[in-house]
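Engineer: A predicted structure for the sequence below; I have some questions about it.
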Amino acid sequence: MRRNFNYRANFNHRREGKLSGTFGFSGFTRDFLSVGAEAPAPHTKQHSFAAYALERLDFEKVGFQFGGRIEQNGYRPEGDFRARNFLGFSASGGTRARVWNGGTFVANYQHSFRAPALEELYNHGPHAGILTFDIGNQDLVAEQGDGIDLSLRHTTTRVRADAGVYYYNIRKFVFTAFTGQDDAASKLPIIRYEQSTSRFVGAEANLEVQAIPTLWLSGRVDYARAELTDQSKPLPRIPPLRGSIGIDWRYKAFGFRPQLVMARKQDRVFDHETPTAGYAVLNVAGSYTFVTRRLTHVLALNGNNLTNRLYRNHLSFVKKIAPEMGRNVRLNYTLRF
């Protein structure tokens, strides 16, 4: 049971020449109460407050953006648990420059702060949603990281493309560590919340091309490599190299969108983590739209995993016992007015 109260206020200041921006504050209070013999966390009151500002400088061919945020999070658990309080600062800066007709270069830097979540600090019990036995860590400290991302974007009437790379170094990164042990009572695998310095490096690219006025071709690829640098181990639950290719055909009221989704095997795994095989899955979506008076009717027929491929999502905690859904078809009717 959760009782939450949230508030937020944003203010836009008067534009001064090429400078514009917003500032504000937000926060919430949370009264977390989990009942039952297997309640994973104690009754805890959490309060959070943040103040922030974001400014923009816009010129004809280049723009700059910079901002900052100060944030406080406090936890007051009942019973034999320690109260915790976290205070930190985040900041970011970026630039956007037009480099050719339709082309834009974007660069961003950010320094981040994240307080541990309530569940990461205090959980101790079965987690029914992911079929694990969670053990929190009351000694966790706040994450702090620095990162950059660079991207190129190109947009014209017939081509939409973007490609980017990123690098993040996060100190005291909180992650779920598989222990290889099972809880004696629940028989669920035990995971512990631990932290260590981590490094994330990745890239992604998207491309959409209009072949003819009614037909678009699309493709996407992304890859991430994440490691615990002080342990020289891969982080758990990191997706493999993934990609997709698809078609979007529209003619009058009809739409037809087949897509092939692919993933490579993931064998860069953490201790006691299960590797997963690669796969290719075919999905097809079709729709018919018609209008009557002031109403829009949409009939949609979606088919997923039409080849009925047995495959597993590497990000899933239950992938060992529960593969992804097999062949399935859905018929939807949507009425808009």
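Structural biologist: That came through fine. Residues are numbered from 1 along each chain as shown.
Engineer: C-alpha from now on. contacts and neighbour counts both.
Structural biologist: OK.
Engineer: Which of the residues in stretch 94-103 are classified as buried?
Structural biologist: The neighbour-count check on stretch 94-103 (16 or more other CA atoms under 10 Å) flags 94, 95, 96, 97, 98, 103 as buried.
Engineer: Let me know whether the second one touches residue 58 as I believe.
Structural biologist: Yep, that's residue 95 we're talking about. No: judged on CA atoms under 8 Å, residue 95 makes no contact with residue 58 at a distance of 9.8 Å.
Engineer: Report the set of residues contacting both of those two.
Structural biologist: Counting by CA atoms under 8 Å, 6 or more residues apart in numbering, the common neighbours of residue 95 and residue 58 are residue 64.
Engineer: Flag every buried residue along stretch 299-313.
Structural biologist: For stretch 299-313, a neighbour-count test (16+ other CA under 10 Å) marks 300, 301, 302, 303, 304, 305, 309, 311, 312, 313 as buried.
Engineer: Put this next to the first one:
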Amino acid sequence: FETIVGVQDMNQTNSNYGEEQLIPDATTNDIGILAVAHIHFEKADMQLGARYDNRTINVISGINKNFNSFNGAAGIKTTISNNFTARLNLATGFRAPNLAELTSDGVHEGTNRYEIGNPDLKTEQNFQTDLALEYKNQHVEFYANAFYNKINNYIFLSPNGTIINNNPAYDYLQADAHLYGGEIGLHIHPHPLDWLHIESSFETVTGKQRNDKYLPLIPANSVNNTVRVEFNTKQIQNGYAFIKLSTTFNQNNVSAFETPTGGYSLLSAGFGGTFSVFNNDLSLRISGSNLTDKTYFNHLSRLKPEEIYNMGRNFNVGITYNL
């Protein structure tokens, strides 16, 4: 049985010195009190937690906000067999709106968006459950994870269909929502080919408002497949080579004023290892991404509204020499 008790505090001051400003001068104070207990059983581990949070935001121009919430969590991990484990977690959560979400009114130069805050935002309150199953032996690993997250007063940034100061305008909105999804993966390194690793995984997430409309800025489903070999020779230690194909599917589940994004596949490869040079280790790493020079948009790209594609063919070389 283990117990941890803690206190977390933050004081943040925002001051503007230039002519343009995105958020006003303000002070934010956060304080949290938490307790976590870890209980060990013969074939299971349980963790229980509780936390109280308070956030105060004082804006020089007159907005004063106070948010607070109490939350709890419980999780258990159990060994079903020698190779099979399961995890189940239940938790409530709290997130107070931040200064930007409450008060933004200007161009965010890092995102190429004109962001408009909402001083009437309430706190987010959620309930989440997630389940994880994992099977692992000497040559095969398999996992499957799933989650469901119900969020009251979910805060999100959404395009409103207008242009302000040559930038697309986005509003901070709030609605009850739920997000659900998961991932599944397989890793094989078959005997006697222990140097060979074959990995495949699939990820998915869906976000909807209570009125069944889709949330904006949700990533598309994707599949990753990797083949990797590892080796040691007289000249090369810890050598490896890999080839990876990442496929992202069409994202047609979009919100109002958000455009669908087409799917794409990206090919990458690389190799590396450690050499002995003048009795010292030299590590070499060479890799390339998007080897077919595919033109594509990532659905979450901040440059997509400007019709600027994501990165094309790219190569990386890394060298480390230990003296």
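Structural biologist: Looks like it came in fine. All figures in this text were calculated on a predicted structure; none of them were measured in a lab.
Engineer: Out of the buried residues of stretch 94-103 of the first structure, which comes closest to residue 179 of the first structure?
Structural biologist: residue 94 (40.3 Å; CA to CA).
Engineer: tell me the secondary structure for the residue mapped onto residue 296 of the second structure from the first structure?
Structural biologist: Using TM-score structural alignment, the equivalent of residue 296 of the second structure in the first structure is residue 311. Secondary structure, DSSP: H, G, I helix; E, B strand; the rest coil: residue 311 of the first structure is coil.
Engineer: next one: residue 81 of the second structure
Structural biologist: Residue 81 of the second structure ends up coil, using three-state DSSP.
Engineer: Map it onto the first structure.
Structural biologist: Residue mapping for residue 81 of the second structure onto the first structure gives residue 100, with TM-score structural alignment as the criterion.
Engineer: How about residue 102 of the second structure?
Structural biologist: Residue 102 of the second structure maps onto residue 121 in the first structure, by TM-score structural alignment.
Engineer: What number of neighbouring residues does that match come out with?
Structural biologist: Burial measure for residue 121 of the first structure: 22 neighbouring residues, criterion other CA atoms under 10 Å.
Engineer: give me the element residue 187 of the first structure is part of.
Structural biologist: If you go by DSSP states H and E, residue 187 of the first structure is not part of any helix or strand.
Engineer: Doesn't residue 120 of the first structure belong to a helix?
Structural biologist: Yes: Residue 120 of the first structure: assigned to a helix according to three-state DSSP.
Engineer: is it true that it touches residue 195?
Structural biologist: No: counting by CA under 8 Å, residue 120 of the first structure stays clear of residue 195, with 10.4 Å between them.
Engineer: just to revisit the earlier point, let me see the contact set for the match of residue 102 of the second structure.
Structural biologist: Contact analysis of residue 121 of the first structure by CA under 8 Å, 6+ apart lists 136, 137, 138, 139, 140, 193.
Engineer: for the third one, what are its contacts?
Structural biologist: Which is residue 138 of the first structure. Residues near residue 138 of the first structure by CA under 8 Å, 6+ apart: 81, 82, 121, 122.
Engineer: Alignment lookup: it to the second structure.
Structural biologist: Aligned by TM-score structural alignment, residue 138 of the first structure pairs with residue 119 of the second structure.
Engineer: Surely its match is in a helix?
Structural biologist: No: counting by three-state DSSP, residue 119 of the second structure falls outside a helix, being coil.
Engineer: separation between it and residue 314 of the second structure?
Structural biologist: For residue 119 of the second structure, the distance to residue 314 of the second structure (CA to CA, to the nearest Å) stands at 43 Å.
Engineer: So which residues make contact with the strand or helix carrying residue 48 of the first structure?
Structural biologist: Residue 48 of the first structure belongs to strand 44-58 when assigned by DSSP H and E. Defining contact as CA under 8 Å, 6+ apart, one finds that strand 44-58 of the first structure is touched by 18-33, 63-78.
Engineer: now swap in stretch 66-78 of the first structure and tell me
Structural biologist: Defining contact as CA under 8 Å, 6+ apart, one finds that stretch 66-78 of the first structure is touched by 42-56, 82-94, 115, 118.
Engineer: Quick check, residue 317 of the first structure in contact with residue 133.
Structural biologist: No: between residue 317 of the first structure and residue 133 there is no contact under CA under 8 Å: 11.3 Å.
Engineer: residues of whichever strand in the second structure runs longest that come out buried?
Structural biologist: Longest strand of the second structure, by residue count under DSSP state E: strand 140-164. Buried residues in strand 140-164 of the second structure, counted by 16+ other CA under 10 Å: 140-155, 157-159.
Engineer: Next: stretch 51-64 of the second structure.
Structural biologist: 51, 52, 53, 54, 55, 56, 57, 58, 59.
Engineer: repeat for stretch 256-276 of the first structure
Structural biologist: 256-263, 266, 268-270, 273-276.
Engineer: Hmm, residue 143 and residue 86 of the first structure touching each other?
Structural biologist: No: contact between residue 86 of the first structure and residue 143 fails when scored by CA under 8 Å: they sit 10.3 Å apart.
Engineer: Same drill for the two, tell me which one is more crowded.
Structural biologist: Higher neighbour count among residue 86 of the first structure and residue 143: residue 143, with 19 against 16, using other CA under 10 Å.
Engineer: got the contact list for the alignment partner in the first structure of residue 150 of the second structure?
Structural biologist: Aligned counterpart of residue 150 of the second structure in the first structure: residue 169 (TM-score structural alignment). Applying CA under 8 Å, 6+ apart, we find residue 169 of the first structure in contact with 145, 146, 147, 197, 198, 199, 200.
Engineer: Excluding chain neighbours, what is closest to the fifth one?
Structural biologist: When you say that, I think you mean residue 198 of the first structure. Once flanking residues are discounted, residue 198 of the first structure sits nearest to residue 228: 4.4 Å by CA to CA, 6 or more residues apart in numbering.
Engineer: contacting residues for the spatially most central residue of the second structure?
Structural biologist: With distances taken as CA atoms, centre = their mean, the second structure has residue 219 as the residue nearest its mean C-alpha position (10.1 Å). Neighbouring residues of residue 219 of the second structure by CA under 8 Å, 6+ apart: 205, 251, 299, 300.
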